[in-house]
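**Student:** One predicted model, sequence on top.
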Amino acid sequence: MSNQFANNQATASKPSVRAKIQAMGGFLTNMVLPNIGAFIAWGILTALVIETGWLPNAHLAEMVGPTITYLLPLLLAYTGGRMVGGQRGAVMGSIGAIGLIIGSDIPMFLGAMIIGPFGGWVIKRFDKLIENKIRAGFEMVVNNFSIGILGFFLLLLSYTVIGPVISAANGFVTSAIEALVATGFLPLLSLINEPAKVLFLNNVIDQGIYYPLGMQETLEVGKSIYFTVASNPGPGLGLLLAFTFFGNKTSRRTAPGAIIIHFFGGIHELYFPYVLMKPLTILGMIAGGMSGIATFQLFGAGLVAGPSPGSIFAYLALTPRGNFTGIILGVLVATIVSFIVTSLILKFEKSSDEDDDQLTESIERSKTMKSEGKQIYSSSDDSAKTSAVNKISFVCDAGAGSSALGATTFRKKLQKADLNGIEVKHYRIEDAPQDSDIIVVHKNLLDRARMTFKDQKIITIDNYIGDPKLEELLQQLAKNNH
């Protein structure tokens, strides 16, 4: 396995374009994720009190507009600025965002996700320039006035230049997608959505494009189909059901558990490895996604906010009055179509020796891992054989989905093996501690992980649950501990 670490370092010297896009998607997700509760609160308010809501109330409905116009974009900008420049960055990002909000007549979600990190970067660069150059006793004056002066110029810039540019870009994207809706070809978005999702680019699509458009439309009509075009749990459910009935031994054993976590828990990353294992099944995902969107369109269905995570429970909770039939049918139709297409693919591709071949491959892979180095995380000298591993970090795109599941599962296995002294936690890739002894990441996110952990030891896996490399790691930790 030490050879694999060396190969990982060599192949990741130049991060791929996909890794950089994934990093951007992860950044967007981590701006949105801490504020999802506020978005849901606004969605519930909208679903209840607007004119077409469950409990129409003109007085309470006065909060709907200001909340989406001011509160939600400011939260995004504050979070984005804080991620880049700490608390001072959060303040700068918020100052820049208010200029965009005042100078625009649309909800500035996209603008907030740009100006927030930009404000954080500006103040971070300034602080770097004056580091160790401030005379004692003047720190507070410099800190406060630097934000005040730079914030003033950023406020003017966002109001007069950045805001109009983003408004124009938003108008162009909105017009293009509305034209697609008018022609009835909105389902074609699945040709982009589904392949992008299994390449871990789903956060770029949802948080960067569909959520801002969806919130904008919801303010106008009380719901939006944009929240459903990439988050529908139906296609993934159909694919996992097909693997449950027609997959090889391994997939038949693991797919039922993945179904529960995917459909009810909303962690879609669980089905990605199945598509990557049989790439042709992406056709089933595309067909399921397209049929689901077409059904939503047919019934005029939509959601009041972005379902995050993409669980069926989140879908039903955010469905406005009169839309339950369309939403449920959209998920059901997508499931059936995905199941049928994927099942046909699996039946045609299946060979009589497939199970044995895959089992042999797993055995050989285990042997190879053992021969490459029994000490995954230690040096080759005898004293290193008893060296302790104190911290294992499971990482993924957003740090709240598949990595959380993997960390929890592996931690329980350590407890059963009486290895309670090892810390196992989950993180967004860029947030994992640098003192981690071992980083566990999906193989498709390796390039991005190497952008942050250039010298760390990384274990790449195909699946966050039951992967042979995790079993090998568990055995090695138990061996070194006894």
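**Tutor:** Okay, I see it.
**Student:** CA atoms for contacts and neighbours, from now on please.
**Tutor:** Will do.
**Student:** max-length helix in the chain?
**Tutor:** Counting residues, the longest helix found in the chain (DSSP state H) is helix 72-102.
**Student:** For that helix, name the packing helices and strands.
**Tutor:** Helix 72-102 sits against helix 17-32, helix 109-129, helix 139-157, helix 163-182, with contacts defined as 3 or more C-alpha pairs under 8 Å, 6 or more residues apart in numbering; DSSP states H and E.
**Student:** Can you list the buried residues in it?
**Tutor:** By 16 or more other C-alpha atoms under 10 Å, the buried positions in helix 72-102 come out as 72-86, 88-101.
**Student:** on that earlier part again, residue 256: which of the helices and strands packed on helix 72-102 is closest?
**Tutor:** For the helices and strands packed on helix 72-102, proximity to residue 256 was assessed by C-alpha to C-alpha; helix 17-32 is nearest, at 27.8 Å.
**Student:** between the longest helix of the chain and helix 163-182, what angle do the directions make?
**Tutor:** Going by axes from the mean of the first three to the mean of the last three C-alpha atoms, to 10 degrees, helix 72-102 is angled at 110 degrees with respect to helix 163-182.
**Student:** any idea how far helix 72-102 is from the chain center?
**Tutor:** In this view, helix 72-102 has its centroid 21 Å away from the chain centroid, taken as C-alpha atoms, centre = their mean, to the nearest Å.
**Student:** what does stretch 426-442 give?
**Tutor:** 16 Å.
**Student:** Next, the distance between the ends of it.
**Tutor:** This stretch, stretch 426-442, spans 13 Å end to end (C-alpha to C-alpha, to the nearest Å).
**Student:** next one: stretch 182-198
**Tutor:** 28 Å.
**Student:** Okay, buried residues for it please.
**Tutor:** Buried positions in stretch 182-198, judged by neighbour count with 16+ other C-alpha under 10 Å: 186-191, 193-198.
**Student:** Now intersect those with the helices, please.
**Tutor:** Under the assignment DSSP H, the buried residues of stretch 182-198 contribute 190-191, 193-198 to helices.
**Student:** Can you tell me which of those is nearest residue 311?
**Tutor:** Of all these, residue 197 has the smallest distance to residue 311: 15.7 Å, by C-alpha to C-alpha.
**Student:** Burial check on residue 271, number of neighbours?
**Tutor:** Using other C-alpha atoms under 10 Å, residue 271 has 21 neighbouring residues.
**Student:** residue contacts, it?
**Tutor:** Residues counted as contacts of residue 271 (C-alpha atoms under 8 Å, 6 or more residues apart in numbering) are 236, 239-240, 258, 262.
**Student:** can the residues you listed go into a markdown table with extra columns for distance to residue 169 and neighbour count?
**Tutor:** Formatted as a markdown table, the contacts of residue 271 follow (distance: C-alpha to C-alpha, whole Å; neighbours: other C-alpha atoms under 10 Å):
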| residue | distance to residue 169 | neighbour count |
| --- | --- | --- |
| 236 | 32 | 31 |
| 239 | 36 | 29 |
| 240 | 38 | 32 |
| 258 | 39 | 24 |
| 262 | 34 | 26 |
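**Student:** Next one for the comparison:
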Amino acid sequence: MTDTAAAAKSPGTVRVGVQKFGTFLSGMIMPNIAAFIAWGLITALFIDTGWLGNSGPIPAWRWADSAMLGGGTASDGTEWIGLVSPIITYLLPLLIAFTGGNVVYGHRGGVVGAVAAFGVIIGAAGTVMFLGAMVAGPVAALILKQVEKLWAGKVRAGFEMLVDNFSAGFVAFFTALAAFFWLAPAMKWLTDLLGAVVGWLVDTGLIPLASIIVEPAKVLFLNNAINHGVFTPIGSEQATETGRSLLFLVEANPGPGAGLLLAIALFGVGAARATAPGAWIIQFLGGIHEVYFPYVLAKPILLLGLIAGGATGVLTNVIFQSGLVAPASPGSIFAVLIQTAPGSHLGVILSVILSAGVTFLVSMLFLLGSRKRDLAAEAAGADGFASAVAQTEANKGRKSSVLGGLVAGGTATATKTIQKVVFACDAGMGSSAMGASVLRNKFKAAGIEGVTVTNKAIAALDGTADLVVTQQQLTERAQQREQSALHVSVDNFMNSPRYDEITRMLLEQQQGGAAEPVAAEAAPAAPAATDSVLAPERVRIHAGSVSRDEALREAADMLQAAGAVTGAYYDAMLAREQTVSTYMGNELAIPHGTNEAKDAVLASALTVVRYDGGVDWDGETATFVVGIAGKGDEHLSLLSNVATLFSDDEQIAKLKAAATPEELYALLQTVNEG
């Protein structure tokens, strides 16, 4: 955990804006990289000039004409569409659009986004519509989201599914028409323009100059907007036409980073030199390029070596007319070789070797020229490399286990006084409240004072937290809201080992002479829960098992029968699970609605169902399903009590041993205590 306060930029800066945009683009492409790789393998093997193509280096496939799979004219004169063209024309853009819509508004947003994208795909016939899908998918989902806000919480019970399905259907219908008639021509024009610009750079031999932009952008984590917004779409279209594209190697070439790390391993000083060999393995063989970014930030002049090496690699591919058939992700030498087009291996391998060699030589000159000064700084106790690691994580916007391993001991420590810890989740009322309670108890047991632990919805984060804890799936969203805070990801709110790390860090902070914290803001006392929050009739035991959705339905029905929620709460529970699982660990799940579903909550109530056969909860086994509806802040004390109860292994054993619902209810009485 590192202090990013000094390095983080305000949300309005150009760097952060481009980084967020690039992250969003990457978020549509990266989950679908497997499909790109599969398409690349099909292209490399079965197009006419592929390895197994009719005109390829290996004789045509013996037991089937390669044109059947790659497309083209078969030996008997039959025209085959094959797999290559339909996948890149339809499947890949639709996957991108669905992913973008899903990010904006869940599964239904993804469905609407895919339908809208089909309009732009058909409307721009003959053009690969990656850019169109990147626009149509998220925009259609956003339109659906805004439309459904008009009647949120106003639909009569029992009609929610009907209204949701028809609203999504109508939005999909109109956005598909709009994409066909208006968006498709605009995106075709933009795609043709970008393609013409890149083509001009390639034809004139100026494409190596792209390294002047790409290499600095990589170090600042701004490369995704260029790579996934321009190079991947245009490179994929080029690969369809020619079977290869050098654009896939402009950013992903592992050579420059490898050359830089080799130079530092031989001619660097201090921690940078000691860690460079391990970083080389991670970067060159594993494809994790971010591992060399701190070395550049510690000595920015080395960026010139990266630019020179990157330009050399691109120029080599221009000279040899070599390239890849699909994106190499991650940018490992293995991924590069697997995606190398037939006949391009000499050029691609040379581009990696030469780019590494040029970067090595240029970096060596700078390192030798400043060696005496660097040794003197090291002797004086300056630790520029550790600061560079912190700066790199600040640029990235989140904690990196790979970068953290470069710091001595593999664990960074906080360099700021932590006074306010916030647990954040989607709704701010379920998992985060329980996690806050568990950590609050750990702080109390360790004697830590002057630190408040509260819980919030991610949307309510206001920039005042010193440390934010979230489930892994939500960390990136939290970092966008709290850019100056430390961020810790956990996969289990009940018993995560990260809690002990946080506790040790704060103990060291208080015992190691850290600045005395100012008087901490007292956490507001949660209102006491009423006796009716958990009633005997809302405690059940089932001998068998059910599905997760069936367990959600039972919890929602019990809450509705208690008069605590409306019929819309079940859909809100499902939506919550699509965002992030409510499985807490210790065999406990606490399903609850999203933050937008507060209008569906009429009163506070709890339900407890023990499924002795277990419930498969997104790959985890939940024995206890605690349904919750919280009105105002009343649920906070309830969740605190539930967290305390289920963090004790002996108590859990007693709860599992209860023979009747009455016995189970008696053991659960502590949740009703104020």
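**Tutor:** Yes, it's here. Bear in mind the structure is a predicted one, so any value in this text is a computation, not a measurement.
**Student:** List the TM-score for the superposed pair.
**Tutor:** After superposition, the two chains reach a TM-score (TM-score structural alignment, normalised by the length of the first structure) of 0.78; 414 aligned residues with a C-alpha RMSD of 3.4 Å.
**Student:** which bit of the second structure covers the longest helix of the first structure?
**Tutor:** Mapping helix 72-102 of the first structure onto the second structure (TM-score structural alignment) gives residues 92-122.
**Student:** With stretch 31-46 of the first structure instead?
**Tutor:** So stretch 31-46 of the first structure sits over residues 28-43 in the second structure, by TM-score structural alignment.
**Student:** got the contact list for that stretch?
**Tutor:** Residues from elsewhere that reach stretch 28-43 of the second structure (C-alpha under 8 Å, 6+ apart): 50, 69-70, 83-84, 87-88, 92, 95-97, 99-100, 134, 228, 240, 243, 325-329, 339.
**Student:** Show me which residues of that stretch are buried.
**Tutor:** Those would be 28-30, 32-33, 35-37, 39-43, for stretch 28-43 of the second structure by 16+ other C-alpha under 10 Å.
**Student:** follow-up on the earlier one: could you pick out which of the contacts of residue 271 of the first structure are located in helices?
**Tutor:** The helices, defined by DSSP H, take in 236, 239-240, 258 from these.
**Student:** Enumerate every residue touching residue 134 of the first structure.
**Tutor:** Applying C-alpha under 8 Å, 6+ apart to residue 134 of the first structure gives the contacts residue 142.
**Student:** Can you tell me what it aligns to in the second structure?
**Tutor:** With TM-score structural alignment as the criterion, residue 134 of the first structure lines up with residue 155 in the second structure.
**Student:** in a helix, that's where that match is, yeah?
**Tutor:** No. Counting by DSSP: H, G, I helix; E, B strand; the rest coil, residue 155 of the second structure falls outside a helix, being coil.
**Student:** So residue 92 of the first structure is in contact with residue 119, correct?
**Tutor:** Yes. Using C-alpha atoms under 8 Å, residue 92 of the first structure is in contact with residue 119, at 4.9 Å.
**Student:** which residues are common contacts for these two?
**Tutor:** Shared contacts of residue 92 of the first structure and residue 119 (C-alpha under 8 Å, 6+ apart): residue 81.
**Student:** Where in the second structure does stretch 247-260 of the first structure fall?
**Tutor:** Matched against the second structure by TM-score structural alignment, stretch 247-260 of the first structure falls on residues 268-281.
**Student:** buried set for the matching stretch?
**Tutor:** By 16+ other C-alpha under 10 Å, the buried positions in stretch 268-281 of the second structure come out as 268-269, 271-273, 275-277, 279-281.
**Student:** And for stretch 136-150 of the second structure?
**Tutor:** 136-145.
**Student:** List of residues touching it?
**Tutor:** 96-105, 108-110, 112-114, 116-117, 120, 164, 167-168, 171-172, 175, 179, 183.
**Student:** Between the buried residues of stretch 268-281 of the second structure, which sits nearest residue 629 of the second structure?
**Tutor:** Set against residue 629 of the second structure, the nearest of these by C-alpha to C-alpha is residue 279 (48.5 Å).
**Student:** For residue 661 of the second structure, which non-adjacent residue is closest in space?
**Tutor:** residue 540 (5.4 Å; C-alpha to C-alpha, 6 or more residues apart in numbering).
**Student:** quick one: stretch 241-261 of the second structure to chain centroid distance?
**Tutor:** 24 Å.
**Student:** which of the residues in that stretch are buried?
**Tutor:** Buried, per 16+ other C-alpha under 10 Å, within stretch 241-261 of the second structure: 243-261.
**Student:** what do you get for stretch 156-168 of the second structure?
**Tutor:** 160, 168.
**Student:** Pull the distance from it to the chain's centre.
**Tutor:** Put simply, stretch 156-168 of the second structure sits 31 Å off its chain's centre (C-alpha atoms, centre = their mean).
**Student:** One more: stretch 476-484 of the second structure?
**Tutor:** Put simply, stretch 476-484 of the second structure sits 13 Å off its chain's centre (C-alpha atoms, centre = their mean).
**Student:** Which positions in that stretch come out as buried?
**Tutor:** 476, 478-484.
**Student:** State the number of residues packed around the equivalent of residue 195 of the second structure over in the first structure.
**Tutor:** Residue correspondence to the first structure (TM-score structural alignment): residue 195 of the second structure is matched to residue 174. The tally of other residues near residue 174 of the first structure (other C-alpha under 10 Å) stands at 16.
**Student:** Identify the spatial nearest neighbour of residue 174 of the first structure, chain neighbours not counted.
**Tutor:** Distances taken as C-alpha to C-alpha, 6+ apart place residue 213 nearest to residue 174 of the first structure, at 7.0 Å, with adjacent residues excluded.
**Student:** separation between residue 410 of the first structure and residue 469 of the first structure?
**Tutor:** Relative to residue 469 of the first structure, and taking C-alpha to C-alpha, residue 410 of the first structure is found at 12 Å.
**Student:** same check, this time on residue 318 of the first structure
**Tutor:** Remark: distance between residue 318 of the first structure and residue 469 of the first structure (C-alpha to C-alpha) = 39 Å.
**Student:** Alright, that wraps it up for me.
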